[in-house]
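Colleague: after the sequence you'll find the predicted model.
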Amino acid sequence: LLRLHRAGERGLAHAQGVARAALALGRALAAAGLSLDLELLEVAALLHDIAKGSQEHEKEGGMLLADLGYAPVAEIVAAHRDIDPAGMERPGERELVYLADKLVRGQERVNVEQRFQEKLDRFAGNPEAVTAITRRREHALAMRALVERVAGRSLDAILDGEGPWD
């Protein structure tokens, strides 16, 4: 599907990196007792940017996948841009794909602060964009804290267990 929708080599590499991170998070949470569908998690992570290049690519990707009959994957893809974890007790597949996407630039592992600082630097002259980016950064940091609390380990410890990322 990614090749059919012209993801390109960079897009494929990013999809694989996000899937790797999402599965590492999923396995850590499963080891902590959460019931997760790791196959759904992997597929959604691989397809999360299927409509990249479109305006609101997450919604476009969700609609595309829903039209193809992949409703559970579509719901996750449609939500991967921003999720506010306020009041959430445990993350599910949707939240793990969202967070994994924030932890991978291209196929390279990055931390949440680094990922969002790059965006803040790029849009520094646009106060509206800075406000939106800052809000999304706070959501991502809160999601990281939730995952770490439930897993009983830091994200670094979880992802370091996957071996080298280069």
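Modeller: Arrived safely.
Colleague: CA only for contacts and neighbour counts going forward, please
Modeller: Will do.
Colleague: wait, Val110 touches Leu99, no?
Modeller: No: proximity of Val110 to Leu99 does not meet the contact threshold set by CA atoms under 8 Å, at 11.4 Å.
Colleague: which of the two has more neighbours?
Modeller: Taking neighbours as other CA atoms under 10 Å, Val110 and Leu99 compare with Leu99 leading, 27 against 17.
Colleague: mind checking how far the residue nearest to that one when sequence neighbours are not counted is from Val104?
Modeller: Excluding its sequence neighbours, the residue lying closest to Leu99 (CA to CA, 6 or more residues apart in numbering) is Ala140, at 6.6 Å. Per CA to CA, to the nearest Å, Ala140 is found 13 Å from Val104.
Colleague: now Val43
Modeller: Taking CA to CA, one finds Val43 at 16 Å from Val104.
Colleague: cool, Ala71 as well?
Modeller: Taken as CA to CA, the span from Ala71 to Val104 is 25 Å.
Colleague: got another one to weigh against that:
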Amino acid sequence: MLSAFDALKLLKDEGCADNVIRHCQVVSEIAVNIARDFQKKGHKVDVQLVEVGALLHDIGRSRTHDIRHAIEGASIGEGLGLDPRIIHIIRNHIGAGITSEEAKAMGLPEVDHLPISTEEKIVAHADNLVMSDERVPLERCIQRMRDRGMGEEAIQRVQALADELGSY
């Protein structure tokens, strides 16, 4: 498993901007806190996977800043031979995931991009709580989704993910 230091080096080596790297660091800090909370409650969670996955979740922003950054990031991860669990975190981190129907409408590969593992869910949720490099309330994230014309189904998934993981 990569270390946090190695993950940050990968972001820099792939050409991610400093603001993207800072965003990833804040998401990682929040995700690790959520993961540790989960552990304290008796849930099994790989905190190191959460930390590294959260650091690398936006590596695709080295190529694009649109919705395809998750697909591009997964492609980068595959090319680098990253652990498949990290690649799943990168691919499935947007919102609370994207269904195959939504993916098709967005011009993405027509498969589900939904977070399945606890680690994937934690990183997706933590990412929802960070705008730029600032932690924001979930309500602000949801309002931003509405302002951007996101569908109600996607918004409901974000809320359901937050409910599943508990108030954080």
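Modeller: Cool, got the structure. Worth saying up front: this structure is predicted, and the values here are computed from it rather than measured.
Colleague: where does the TM-score land?
Modeller: Here the TM-score for the pair of chains, by TM-score structural alignment, normalised by the length of structure 1, is 0.76; 137 aligned residues with a CA RMSD of 1.8 Å.
Colleague: returning to what we had before: which of Ala71 and Val104 of structure 1 has more neighbours?
Modeller: Val104 (23 against 15).
Colleague: which secondary structure element is home to the most centrally placed residue in structure 2?
Modeller: In structure 2, the residue lying closest to the centroid (CA atoms, centre = their mean) is His93, at 3.2 Å. Using DSSP states H and E, His93 of structure 2 falls within no helix or strand.
Colleague: the counterpart of it in structure 1: what's it in contact with?
Modeller: Here His93 of structure 2 is matched to His80 in structure 1, going by TM-score structural alignment. His80 of structure 1 makes contact with 48, 58, 94-95, 97-98, 101, according to CA atoms under 8 Å, 6 or more residues apart in numbering.
Colleague: measure His80 of structure 1 to Asp121 of structure 1 for me?
Modeller: His80 of structure 1 sits 22 Å away from Asp121 of structure 1, going by CA to CA.
Colleague: which parts of structure 1 are helices?
Modeller: For structure 1, the helices defined by DSSP state H cover 8-31, 38-47, 57-67, 71-78, 93-102, 112-122, 127-151, 155-160.
Colleague: so which of those helices is nearest Asp84 of structure 1?
Modeller: helix 127-151 (5.2 Å; CA to CA).
Colleague: ok, now which ones touch Val123 of structure 2?
Modeller: For Val123 of structure 2, the contacting residues are 27-28, 31, 50, 53-54, 57, 89, 93, by CA under 8 Å, 6+ apart.
Colleague: tell me the one among those nearest to Thr64 of structure 2.
Modeller: Here the nearest of those to Thr64 of structure 2, counting by CA to CA, is His57; it sits at 13.2 Å.
Colleague: residue in structure 1 matching that closest one?
Modeller: Per TM-score structural alignment, the equivalent position to His57 of structure 2 in structure 1 is His48.
Colleague: what about the spatially closest residue to its match that is not a sequence neighbour, distance to Val97 of structure 1?
Modeller: Spatial nearest neighbour of His48 of structure 1, chain neighbours left out: Val77 (4.8 Å); criterion: CA to CA, 6+ apart. Counting by CA to CA, the separation of Val77 of structure 1 from Val97 of structure 1 is 8 Å.
Colleague: please enumerate the shared neighbours of these two.
Modeller: Common contact partners of Val77 of structure 1 and Val97 (CA under 8 Å, 6+ apart): 44-45, 48.
Colleague: ok, so of those, who is nearest Gly8 of structure 1?
Modeller: The nearest member of these to Gly8 of structure 1, counting by CA to CA, is His48 at 14.2 Å.
Colleague: Asp121 of structure 1: neighbouring residues, count only.
Modeller: 10.
Colleague: now do Glu134 of structure 2
Modeller: Neighbours of Glu134 of structure 2 under the rule other CA under 10 Å: 12.
Colleague: just Pro127 of structure 1 next, same as before
Modeller: 11.
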